[in-house]
Every structure is written in C-alpha cells, then in structure tokens.
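Colleague: quick one, fold the following:
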Amino acid sequence: MPAYALAHLHDPQVNEDILIYLERIQATLEPFGGRFVVHGPAVTVLEGEWPGSLVILEFPDREQAQGWYESRAYQEILPLRTRHIGGSAIIFDGVPPGFQPGQKAAALRAQAAG
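Modeller: The predicted model follows:
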C-alpha cells in the first residue's frame, strides 16, 4: 500500500539554502522509490484557513517513506529547509485498492454498537 509524506510549510522564503535543498532532494528520494505528487501549488480554500504551502511525496510503503526521512542523505539537507521555513511534516498510509468509505462507516457503526 503506498505511503505519503506531507509537509505543510509556512512562510516559505527563497534563499540560497532553499535552492540547494531543492537541487539535492530528488537524489535523496530515489533510493526509496519516492516521488513528488504535489509541490507548492496554488490552492483554493473551501473551508477554514490555509496559510503556507503544501508538498506531498509518494512512496511504495510506509517503511520506504520512514527510511527516506531518516536517511543520512535527507537528514544532511533537512536543516537547509528547517532553518528558513517553518511547518509540519507527517507520514501516513494511503488507502488499499478498492477502498469504500461506506464499508468504513459500517465497521465504525459495528464498533460503536460494541
């Protein structure tokens, strides 16, 4: 099942460190099968507030996503971003093939009924 790394970045500031980070990050993803799915698009806010920028990376599974984040290659360049851009980063699993939200609702109802 694919896994994703999501970063919600606040107040991005473009400077030399950020440019170096952008130039080097792809090489850190490749050994883990990672790829960019979303990188800083313009968004249409439908509910609430959305300050900042969004980045989503896809990996073959959670183990590969975690391995990438903890890798020496990525940890070496991470401070280039974190010194200049605040935000949050998470890793999460995608849904399996054939996922049906109605089935999830039924399971939750059954669980609540105890």
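Colleague: alpha carbons only for contacts and neighbour counts from here, please
Modeller: OK.
Colleague: now do the strands in this structure.
Modeller: 3-10, 35-39, 53-59, 86-93 (DSSP state E).
Colleague: can I get those in JSON lines with mean neighbour count and distance to residue 68?
Modeller: As requested, the strands of the chain are arranged in JSON lines below (neighbours: other CA atoms under 10 Å; distance: least, CA to CA, whole Å):
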{"stretch": "strand 3-10", "mean neighbour count": "20", "distance to residue 68": "10"}
{"stretch": "strand 35-39", "mean neighbour count": "13", "distance to residue 68": "11"}
{"stretch": "strand 53-59", "mean neighbour count": "20", "distance to residue 68": "9"}
{"stretch": "strand 86-93", "mean neighbour count": "14", "distance to residue 68": "11"}
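Colleague: and this one, so I can compare the two:
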Amino acid sequence: MAPAYALAHLRRAPVHADVLEYLERIQSTLTPFGGRFIVHGGVVDVLEGSWPGDVVIIEFPDLTRARSWYQSSAYQEIKTLRTRHLTADVILVEGVEADHSSAQMAAALRRAGSR
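Modeller: I've put the predicted structure just below:
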C-alpha cells in the first residue's frame, strides 16, 4: 500500500488568531487517520520557477485515509479558520511504494508505447 500526502502551498499573510487556533487544533484531526506532518512551513529553497509562500506536507498511510481526514467532520469544523485568512492550493496525492524505481517505470511506459 502506497502512502499518500496532503500538500498545501500557502501564500504568506499576517498571522491571525483564527489561524493560530487552527494550528492548535489540527493535530487532533490528523491522529485518527494516521496523519503526521513531514513539512510544516520550513525554509523553501526555490531552484526553478517561483514559490511565493509556505509549504505544508502531511503524510497518511494511504489515499483513502487522507481523503477521509479531509472530509471528516473534525477537519471541516476547523478548515474555515484557515480558509478565511490564507490563500492556498491544497491537493491529495498518492505516493509510491518503498521499492519504486523510475527506471522500471520508464521501461513499462516504453513497452506500453510499443504496442
């Protein structure tokens, strides 16, 4: 089973009391779904393009649990504390298995393209 990630690109904005409350409460919404922060607003070193703002990445055991967290009543209850004050792009994305190989992926794509 592949892990999944919730990724948010947050645009910088002044700190608001609602956002602080959101930060205080979010972990309790993640725990029941096995979610954990792996990136939470650390330094962003932009190598290509532009990236105004901060990055948050939350890891889940799988995509089903990531979706279940986002749709949960506990998360929906606090989500507006963030969305009223921060502009963001938020996605859920499935990760790869521990033994993933980009070379094997390329070989499979070559085989599929030759049919």
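Colleague: so after superposing, what's the score?
Modeller: Overlay of the two chains. TM-score (TM-score structural alignment, normalised by the length of structure 1): 0.96; 114 aligned residues with a CA RMSD of 0.9 Å.
Colleague: just to revisit the earlier point, how about a markdown table for the strands of structure 1, with distance to residue 65 of structure 1 added?
Modeller: Output for the strands of structure 1, formatted as a markdown table (distance: least, CA to CA, whole Å):
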| stretch | distance to residue 65 of structure 1 |
| --- | --- |
| strand 3-10 | 7 |
| strand 35-39 | 10 |
| strand 53-59 | 6 |
| strand 86-93 | 7 |
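Colleague: closest one to residue 111 of structure 1 among those?
Modeller: strand 86-93 (21.7 Å; CA to CA).
Colleague: strand 3-10 and the closest one, what's the angle between them?
Modeller: Angle, strand 86-93 of structure 1 to strand 3-10, by axes from the mean of the first three to the mean of the last three CA atoms, to 10 degrees: 170 degrees.
Colleague: mean distance between strand 86-93 of structure 1 and structure 2 after superposition?
Modeller: Its aligned residues in structure 2 lie a mean 0.8 Å from strand 86-93 of structure 1 after superposition (mean CA distance after the TM-score superposition for structure 1).
Colleague: angle of that strand against strand 53-59?
Modeller: Using the same axes, to 10 degrees, strand 86-93 of structure 1 lies at 30 degrees relative to strand 53-59.
Colleague: which stretch of structure 2 lines up against strand 86-93 of structure 1?
Modeller: Aligned by TM-score structural alignment, strand 86-93 of structure 1 corresponds to residues 87-94 of structure 2.
Colleague: what is the longest helix seen in structure 2 packed up against?
Modeller: Using DSSP state H to define each element, structure 2 has its longest helix at helix 17-30. Where contact means 3 or more CA pairs under 8 Å, 6 or more residues apart in numbering; DSSP states H and E, helix 17-30 of structure 2 is packed against helix 73-83.
Colleague: list the buried residues in the helix it packs on.
Modeller: For helix 73-83 of structure 2, burial by neighbour count (16 or more other CA atoms under 10 Å) applies to 75, 78, 81, 82.
Colleague: what about it, how far off from structure 1?
Modeller: Helix 73-83 of structure 2 versus its aligned partner: 0.4 Å mean (mean CA distance after the TM-score superposition for structure 1).
Colleague: so what touches that helix?
Modeller: 18, 19, 21, 22, 25, 26, 29, 69, 70 (CA atoms under 8 Å, 6 or more residues apart in numbering).
Colleague: can I get those residues in JSON lines including distance to residue 7 of structure 2 and neighbour count?
Modeller: Below are the contacts of helix 73-83 of structure 2 laid out as JSON lines (distance: CA to CA, whole Å; neighbours: other CA atoms under 10 Å):
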{"residue": "18", "distance to residue 7 of structure 2": "21", "neighbour count": "16"}
{"residue": "19", "distance to residue 7 of structure 2": "17", "neighbour count": "20"}
{"residue": "21", "distance to residue 7 of structure 2": "20", "neighbour count": "13"}
{"residue": "22", "distance to residue 7 of structure 2": "16", "neighbour count": "18"}
{"residue": "25", "distance to residue 7 of structure 2": "18", "neighbour count": "14"}
{"residue": "26", "distance to residue 7 of structure 2": "14", "neighbour count": "14"}
{"residue": "29", "distance to residue 7 of structure 2": "16", "neighbour count": "19"}
{"residue": "69", "distance to residue 7 of structure 2": "13", "neighbour count": "22"}
{"residue": "70", "distance to residue 7 of structure 2": "12", "neighbour count": "17"}
